[in-house]
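S.K.: pasting the sequence and the predicted model now:
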Amino acid sequence: MLWIGGPPGAGKTTMARLLARRYGLRRYHADVHTWEHRDRALAAGHAAAARWERLAPVERWSRPPDELLAMSLHHERGPMVAEDLRALPRAPLTVAEGTPVTPGVAGAGDRSVWLMPTPEVQRDRLAERGIGAGVSALYRLLIEEIEAQVARAGARTLAVDGTRSVADTFAQVEKVFADALAVGPLAGSAAERARLLRYANRAVVRQHAAYFARPWTVGDLAGTVRLFACECGDADCDAEVPLALADFPDPPDGLAPGSDEPAFPPVLAPGHRRLWGGPAGAVPG
């Protein structure tokens, strides 16, 4: 397991996506398990989770800072992330990233790093996303909380101050994980890479399905378009495919009969083709 933590706006998702595509890793993105984790907390009778669901969306973000932090389930979700990861296959290597990835979950060794943006960088990046005042207040709390947790653990950090390009930051992350990446195990075949991409893509659909199941939400899978990773299996492919969530093909994860190749029709970017035998069908972008 490789771990990338940090507050919102740090660049965790970008770094994990680049690592996974370049090296053939499974990518676990904690954000796309948010509502699944909230459902677990509700089932366990967690008071702050229940309070979040009861409040009207506009009311949630006017709560006092300590209540905002409690309702975020920041501390509770870390063990849920660990539980999710224990259920995954041991190979190939997984890179797990997200705000709930804390030193208490990931440890402070050479397989973990926290990206720590300056307040100015975080503010600018969140402004680009159109984040409201209430959400921004929670995110400022999270940067303070995570900084304190990382400092207590003496964990490794990379400063994100806006002076490095994405490529330069990625080179630093690669350097942190160089020894682990040299050992692996990594995905070798196009078919295995395609299965890893399908795992990450399917998690996006399930996240939205759990969200739209709430009585206070507006919208549905048919009317929501998201970007999915192209599943051609090419190690150099970094294409993304816009697709309505309801159109995402979600058959079982099975293999083609007598083969170790995926049985699902892949999501493909225009002009791309699957690099394994597999099924005849495909879902074009």
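M.R.: Looks like it came in fine.

S.K.: from here on, contacts and neighbour counts on C-alpha atoms
M.R.: Noted.

S.K.: following the host helix or strand of Lys175, which helix or strand comes up?
M.R.: Here Lys175, judged by DSSP states H and E, is contained in helix 166-176. Toward the C-terminus, helix 166-176 is succeeded by helix 178-183 as the next helix or strand (DSSP H and E).

S.K.: contact partners of that following helix?
M.R.: Tyr23, Arg111 (Cα atoms under 8 Å, 6 or more residues apart in numbering).

S.K.: pasting the second one now:
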Amino acid sequence: MSKEAGIFWIGGPAAAGKTTVSRLLARKHGFLWYSVDAHTFTHEQRAAAAGRHVLGTGPGDFDRGPMILEDIHALPVDTSVVVEGAFVTPKIAGVAANAVWLMPSRDEQLARLEHRHPGGVHKDYVWGWNLVQSQLEGTNATVVVVDGQTVEQTLTAVEQSFGTTLESSPAARTTKARQSLIRISNHQLAKQATERLRLGLNKQNCVFDCECAQANCTEVVELAVKEIPTLLAQAPPSIVSPEHSKLT
């Protein structure tokens, strides 16, 4: 990552809309999307190698902050990066204009989680709301309350929060450059999904970003994990939604 490139941080608890909004923000503005969740197993392996974690015992309680920062600064890109995840805290991101937290009320979060997980909501999701709220208390962090908002409304609110910095930050300007950024994120999603499947923790399918690389694209592509190695071996755009295949 070049010294000129910027970092945009988006935090919040489960079901706040972090992932969806971050992916769309990155695509629209030609930035790289970095999902903290997609690096979970990579971080576990690094922590285990350092003697701070035992593989196979869950996500662990080691500090992922330094790893996230190391990852970002080691990225082979000259564009800005959108970093999102529940592990995005004011301690890591700061509370300047390039950081925002999406917060649903407790009732809103529960309603979204019940819709997402009709079989039952895990208590850790609700516990996470309390954790994020406690991290924000007493800070000047920018918070967007997402209750009743559509994805488009939340995206607009985040863009307004980041202001003119979005337009002045280094970005991919060509389709090929945008496709390369999306491929980096898709490759990490595939790595995470493959590891989870190997451990019996993942479904057979995973959701990837459409590599048509159009700024207004909102499509994702659900693929069987076993299909991914073949597709990733091809130059982008090899992962494209049927609706956008004619654009590539």
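M.R.: Done, it's in. As the structure is a computational prediction, the values presented were derived from the model and not from experiment.

S.K.: quick one on the thing from earlier: in the second structure, which residues correspond to the helix holding Lys175 of the first structure?
M.R.: Taken onto the second structure by TM-score structural alignment, helix 166-176 of the first structure occupies residues 151-161 there.

S.K.: the first structure: which residue goes with Ala49 of the second structure?
M.R.: Under the alignment by TM-score structural alignment, Ala49 of the second structure pairs with Ala43 in the first structure.

S.K.: ugh, typo on my part, it should be Leu232 of the second structure
M.R.: By TM-score structural alignment, Leu232 of the second structure lines up with Asp250.

S.K.: dump the residue contacts of its match.
M.R.: Arg202, Phe264.

S.K.: what about 10 Å?
M.R.: Taking Cα atoms under 10 Å, 6 or more residues apart in numbering, we find Asp250 of the first structure in contact with Arg198, Asn201, Arg202, Val205, Phe264, Pro265, Pro266.

S.K.: among the residues you listed, which recur in the second structure?
M.R.: Mapped onto the second structure and checked by both residues aligned by TM-score structural alignment, their matches' Cα atoms under 10 Å, the contacts of Asp250 of the first structure keep the contacts Arg198, Asn201, Arg202, Val205, Phe264, Pro265, Pro266.

S.K.: pipe these into CSV and attach neighbour count per row.
M.R.: Converted to CSV, these look like this (neighbours: other Cα atoms under 10 Å):
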residue, neighbour count
Arg198, 24
Asn201, 21
Arg202, 16
Val205, 22
Phe264, 23
Pro265, 19
Pro266, 27
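
S.K.: next, format those residues as TSV and append secondary structure and distance to Pro65 of the first structure.
M.R.: Output for these, formatted as TSV (DSSP: H, G, I helix; E, B strand; the rest coil; distance: Cα to Cα, whole Å):
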residue	secondary structure	distance to Pro65 of the first structure
Arg198	helix	38
Asn201	helix	34
Arg202	helix	34
Val205	helix	31
Phe264	coil	45
Pro265	coil	46
Pro266	coil	44
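
S.K.: can I get the residues you listed in TSV including distance to Pro92 of the first structure?
M.R.: Converted to TSV, these look like this (distance: Cα to Cα, whole Å):
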residue	distance to Pro92 of the first structure
Arg198	14
Asn201	17
Arg202	18
Val205	23
Phe264	20
Pro265	22
Pro266	20
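
S.K.: where does Ala108 of the first structure fall, secondary structure wise?
M.R.: Going by DSSP H and E, Ala108 of the first structure is not part of any helix or strand.

S.K.: equivalent analysis for Cys206 of the second structure, please.
M.R.: Counting by DSSP H and E, the element that carries Cys206 of the second structure is strand 205-209.

S.K.: and that strand against the first structure, how far off on average?
M.R.: Its aligned residues in the first structure lie a mean 2.0 Å from strand 205-209 of the second structure after superposition (mean Cα distance after the TM-score superposition for the first structure).

S.K.: for that strand, packing partners?
M.R.: helix 18-29, helix 175-198, strand 220-224, helix 228-232 (3 or more Cα pairs under 10 Å, 6 or more residues apart in numbering; DSSP states H and E).

S.K.: buried deepest among the ones you listed, which one?
M.R.: Most buried of those by mean neighbour count (mean count of other Cα atoms under 10 Å) is helix 18-29; its value is a mean of 22.

S.K.: what range in the first structure does that one sit on?
M.R.: Going by TM-score structural alignment: helix 18-29 of the second structure matches residues 12-23.

S.K.: how much distance is there from the matching stretch to the middle of the chain?
M.R.: 10 Å (Cα atoms, centre = their mean, to the nearest Å).

S.K.: cool, and stretch 219-230 of the first structure?
M.R.: For stretch 219-230 of the first structure, the gap between its own C-alpha mean and the chain's C-alpha mean amounts to 16 Å (Cα atoms, centre = their mean).

S.K.: can you tell me what sits against that stretch?
M.R.: Residues outside stretch 219-230 of the first structure that contact it (Cα under 10 Å, 6+ apart) are 17, 21, 194, 197-198, 200-202, 204-206, 208-209, 211-213, 237-248, 266-270, 272-274, 283-285.

S.K.: again, but for stretch 115-123 of the first structure
M.R.: Applying Cα under 10 Å, 6+ apart, the contact partners of stretch 115-123 of the first structure are 4-12, 15, 125-128, 131, 136, 139-140, 143-144, 146-147, 150, 156-163, 169, 173.

S.K.: about what we covered before: and the strand holding Cys206 of the second structure, which residues are buried?
M.R.: Using 16 or more other Cα atoms under 10 Å as the burial criterion, the residues of strand 205-209 of the second structure that qualify are Asn205, Cys206, Phe208, Asp209.

S.K.: tell me what angle it forms with strand 220-224.
M.R.: Between strand 205-209 of the second structure and strand 220-224, the angle formed by their directions is 150 degrees, by axes from the mean of the first three to the mean of the last three Cα atoms, to 10 degrees.

S.K.: what's strand 205-209 of the second structure aligned against in the first structure?
M.R.: Counting by TM-score structural alignment, strand 205-209 of the second structure corresponds to 225-229 in the first structure.

S.K.: what's the answer for stretch 78-86 of the second structure, then?
M.R.: On the first structure, the counterpart of stretch 78-86 of the second structure by TM-score structural alignment is residues 91-99.

S.K.: swap in stretch 99-110 of the second structure?
M.R.: Taking TM-score structural alignment, stretch 99-110 of the second structure hits residues 112-123 over in the first structure.

S.K.: buried stuff in the matching stretch?
M.R.: Buried, per 16+ other Cα under 10 Å, within stretch 112-123 of the first structure: Ser112, Val113, Trp114, Leu115, Met116, Pro117, Val121, Gln122, Arg123.
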